[in-house]
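In: Coordinates only, no sequence provided:
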């Protein structure tokens, strides 16, 4: 087993690292740990400086960060790499919903399936222990909870054995609570707060000790526990109706016993939240990421929590795999990609809240019908004047590329690289049709390198930003005298102040840069021009250039009659008619200032 260096930060008073692994023994099934000042993994909680925060904070450790909360705090995955909490609606693969009762059940020695098969246990023995009617043990003051305890106390005896409302003359520790609970029929298990998904150990403790819980808190608690095994305030018209039912059950032993026989979980099957295999799968992802040093990209805010502005770049996945950033989405349940991400990252965002949704490297594994549905959901998040920007592997190009460079082709189409062929490929027409089907009325899809680069919006003027300057004449000649000389001569004859010639350069096609520069100098000497040529060599990888932004700055695009198809693909994607050297002057009419050679 691999040993992971671990550090704990910002936990509650009295916390010891062993407490975490007692709560979650699944971590140690495949991994060992050692505490370290130079950790691979930092596990942190909500108590920086000993004070409880009700919002998640960020930490500065240069390690994989797992945020862990037993409080009603919504995890913010832009501030950590993984998170554990109560949230019922967050389905990001980096988040594990692990209610507090799961960990405490393990910590006090109960097996995960302890509440399965309740109907088969010896109820006579359980009933024989009952001496009191109702128990209440709490250490936190919650006014609405205390008001109910006082109201119920007017109708029946409620023994309060905790610090709050104590009437027993003694207080018990949480560890001793389980033995005391068995002597009572009911336990008041109201949560500290009413919040969706926030279910703590209170109701679970009562069920484990053969007590009927009287519950209030999570309005969706029935998704965790079967409604037949507890009394839920939300199921009654008011508190008086709930108290009336408590009094009835207290007098009717058979009806009370029927509640004790009721399954704790739906269909008497172990709750998925308690399932140790689910926890094991999550912790293996966390520890595996720590072993590889795979940090996750920030999304929506910087590490310090400051917003990134009105442009949301959807870039999820281990940072070491994202060059450029990739967003992998798949409808294949067997798909386990290198780059894991999910469109659910957009779920919490309000409709119309994004001015620009940028997905710079989308490895799209949806079927066409699924893509339309997903892109429609994305469109709802985009503001009326906003747009979607994305890049998808071009099926036509990659299919040809696969004959001689399969790894490069498959890595463009599929996050697994060359390990498995893609299920779907996209052509320009198919992507345009999917965007149209999703409700984007205005679209521009351009083949560019190995990708299809697309922009889509609801308004015609939103596809391209107004250029700050239109100052480029772009060409991509072969770096030999036969193509360089006419290209440079045509620009020299038309050049004017503020206009620049930009030559695309690709070492894979053009050879060493030093040799190309030597040929450029030779060509410039041969045309004997007095024009000052401002030469810009576009040498970045082709997929890192944006044809929309580059095209918006372009005054003209120039190519010779024998320009290779790969070069023409780059030039035509800029959105301008491609002209020959002898047509450049006419194309630049109104901007040229002819010079004598």
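Out: Nice, thanks for sending it over. A quick note: this is a predicted structure, and the numbers were derived from the prediction, not measured. Residues are numbered from 1 along each chain as shown.
In: rest of the way, CA atoms for contacts and neighbours
Out: Will do.
In: centre of the chain versus the helix or strand that contains residue 370, how much separation?
Out: Per DSSP states H and E: residue 370 is located in helix 368-381. Offset of helix 368-381 from its chain centre (Cα atoms, centre = their mean, to the nearest Å): 17 Å.
In: Tell me which other helices or strands it touches.
Out: Applying 3 or more Cα pairs under 8 Å, 6 or more residues apart in numbering; DSSP states H and E, one finds that helix 368-381 contacts helix 428-437.
In: on that earlier part again, following the helix holding residue 370, which helix or strand shows up next?
Out: Counting by DSSP H and E, what follows helix 368-381 is strand 382-393.
In: separation between the closest residue to residue 488 other than its chain neighbours and residue 537?
Out: In space, and not counting its chain neighbours, residue 488 is closest to residue 524: 7.1 Å by Cα to Cα, 6 or more residues apart in numbering. As judged by Cα to Cα, to the nearest Å, residue 524 and residue 537 stand 15 Å apart.
In: Which stretches in the stretch 1-150 of the chain count as strands?
Out: 2-9, 31-35, 41-44, 64-68, 82-85, 95-97, 132-136 (DSSP state E, counting those that start in this stretch).
In: Same check on the stretch 251-400 of the chain?
Out: Going by DSSP E, counting those that start in this stretch, the stretch 251-400 of the chain shows strands at 311-313, 327-330, 354-365, 382-393.
In: Out of these, flag the one nearest residue 209.
Out: strand 327-330 (44.1 Å; Cα to Cα).
In: counting contacts, what elements does the closest one pack onto?
Out: Counting by 3+ Cα pairs under 8 Å, 6+ apart, strand 327-330 packs on strand 354-365.
In: and here's the other structure:
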């Protein structure tokens, strides 16, 4: 097993638990080297990555942020950008962590559930999220379990993905809306209700049907208005046969979920092999020549604290004495 000397910065959780990193452990021995890694994995939640220059930099991001290929050599992201051998499109975030798809609810159970749920905290999203919730609530109560538009006597505790899916499994429908509409920006918000066997009502990426079977969910963007999309939800709620047909339509591409999951995992590992199996000196893609060097240095300088601020942190008392001394000398000079 080949050893990869690497480091992880600016990420959102324990790196070895991230779905796009965990499969690496089956083929590589990851050794953490915080000072001189050969490979640096980083995301958009900080700027520590700017302190690293002499390593292969790999950007990981599940947000609606485009990779900056001036700063990274390779990128795994939701973006549909295709840039030579430097990009990997994450089609279904976090699906690697699910060992198998559990589709075990019978027809009676599927039909005799609560109506619809809405689980969101973020109010800094496209207004359609709240508007759709409010309009659909005019038909039947939509249970809002988190802090945004909560109507369940306080937020329900859903600390893990499994807890969330257990909650969604109690409902016929789940409102599955991204924070914004952005090509490729397809997150776990639609995957979780699929796995929970709750029919997603989706809004977000305009290319959603390229990743998921369009017959397996309600796509709000297929309709001319919010009201028209709600009419379709109401139709499905009252037409058992039509609802069950959608519920029984596989959302993935391929013969089985397991084979689809295996092919996606192999696609991910092939991208990593391309990076790690070539000599390190050949794996660099970014450059510091010409104006690119100016751009990189400018980005680094903007994230370096002023010398005086660093001195204060290092030796507060000495800095205070130095400032006081200068003030006293200045006043004496004025008196003279």
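Out: Happy to help now that I have it. Note that the structure is predicted; figures quoted are calculated from it, not measured.
In: now the strands of the stretch 1-150 of the first structure as JSON lines including distance to residue 213 of the first structure and mean neighbour count?
Out: Shown next, in JSON lines, are the strands of the stretch 1-150 of the first structure (distance: least, Cα to Cα, whole Å; neighbours: other Cα atoms under 10 Å):
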{"stretch": "strand 2-9", "distance to residue 213 of the first structure": "34", "mean neighbour count": "18"}
{"stretch": "strand 31-35", "distance to residue 213 of the first structure": "37", "mean neighbour count": "14"}
{"stretch": "strand 41-44", "distance to residue 213 of the first structure": "32", "mean neighbour count": "24"}
{"stretch": "strand 64-68", "distance to residue 213 of the first structure": "27", "mean neighbour count": "25"}
{"stretch": "strand 82-85", "distance to residue 213 of the first structure": "23", "mean neighbour count": "24"}
{"stretch": "strand 95-97", "distance to residue 213 of the first structure": "22", "mean neighbour count": "21"}
{"stretch": "strand 132-136", "distance to residue 213 of the first structure": "10", "mean neighbour count": "21"}
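In: Tell me which of these sits nearest to residue 251 of the first structure.
Out: strand 132-136 (10.1 Å).
In: Pull up the aligned stretch in the second structure for the helix or strand harbouring residue 487 of the first structure.
Out: Element membership for residue 487 of the first structure (DSSP H and E) is helix 481-494. Aligned using TM-score structural alignment, helix 481-494 of the first structure spans no residues in the second structure.
In: got the buried residues for that helix?
Out: 481, 483-494 (16 or more other Cα atoms under 10 Å).
In: What is the most widely separated pair among those residues?
Out: 481 and 494 (19.8 Å).
In: measure the aligned residue in the first structure for residue 265 of the second structure to residue 283 of the first structure for me?
Out: In the first structure, residue 265 of the second structure lines up with residue 276, judged by TM-score structural alignment. Going from residue 276 of the first structure to residue 283 of the first structure by Cα to Cα gives 10 Å.
In: Likewise for residue 101 of the first structure?
Out: Residue 101 of the first structure sits 18 Å away from residue 283 of the first structure, going by Cα to Cα.
In: ditto for residue 372 of the first structure
Out: In this view, residue 372 of the first structure and residue 283 of the first structure are 34 Å apart by Cα to Cα.
In: and if you look at residue 177 of the first structure?
Out: The span separating residue 177 of the first structure from residue 283 of the first structure equals 30 Å under the rule Cα to Cα.
In: same check, this time on residue 250 of the first structure
Out: Residue 250 of the first structure is 44 Å from residue 283 of the first structure, by Cα to Cα.
In: Show the contacting residues for the nearest residue to residue 253 of the second structure once chain neighbours are set aside.
Out: The shortest distance from residue 253 of the second structure to any non-neighbouring residue, by Cα to Cα, 6+ apart, is to residue 260 (6.5 Å). Going by Cα atoms under 8 Å, 6 or more residues apart in numbering, residue 260 of the second structure touches 252-254.
In: need the strands of the stretch 251-400 of the first structure in CSV with mean neighbour count and distance to residue 241 of the first structure, can you?
Out: Conversion of those to CSV gives the following (neighbours: other Cα atoms under 10 Å; distance: least, Cα to Cα, whole Å):
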stretch, mean neighbour count, distance to residue 241 of the first structure
strand 311-313, 17, 50
strand 327-330, 22, 49
strand 354-365, 23, 47
strand 382-393, 22, 47
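In: Which of those strands sits closest to residue 109 of the first structure?
Out: strand 327-330 (39.6 Å).
In: how about that closest one, aligned to which bit of the second structure?
Out: So strand 327-330 of the first structure sits over no part of the second structure, by TM-score structural alignment.
In: how about residue 2 of the second structure, what's its partner in the first structure?
Out: In the first structure, residue 2 of the second structure lands on residue 2 (TM-score structural alignment).
In: Surely its match and residue 28 touch.
Out: No - judged on Cα atoms under 8 Å, residue 2 of the first structure makes no contact with residue 28 at a distance of 10.2 Å.
In: which stretches of the stretch 151-300 of the first structure form helices?
Out: Listed in chain order, the helices of the stretch 151-300 of the first structure (DSSP state H, counting those that start in this stretch) span 177-181, 201-208, 239-251, 253-261, 276-292.
In: what about the ones you listed, which gets the closest to residue 96 of the first structure?
Out: helix 276-292 (6.9 Å).
In: What is that closest one packed up against?
Out: So helix 276-292 of the first structure, by 3+ Cα pairs under 8 Å, 6+ apart, packs with strand 2-9, strand 64-68.
In: can you map out the strands along the stretch 451-597 of the first structure?
Out: Under DSSP E, counting those that start in this stretch, the stretch 451-597 of the first structure gives strands at 451-457, 472-475, 500-504, 535-538, 554-558, 578-579.
In: and the shortest one, which stretch of the second structure?
Out: When the second structure is aligned by TM-score structural alignment, strand 578-579 of the first structure has no counterpart there.
In: try the fourth one
Out: Under TM-score structural alignment, there is no match for strand 535-538 of the first structure anywhere in the second structure.
In: ok now that strand, how far from the chain's centre?
Out: Centre to centre, stretch against its chain (Cα atoms, centre = their mean), the figure for strand 535-538 of the first structure is 38 Å.
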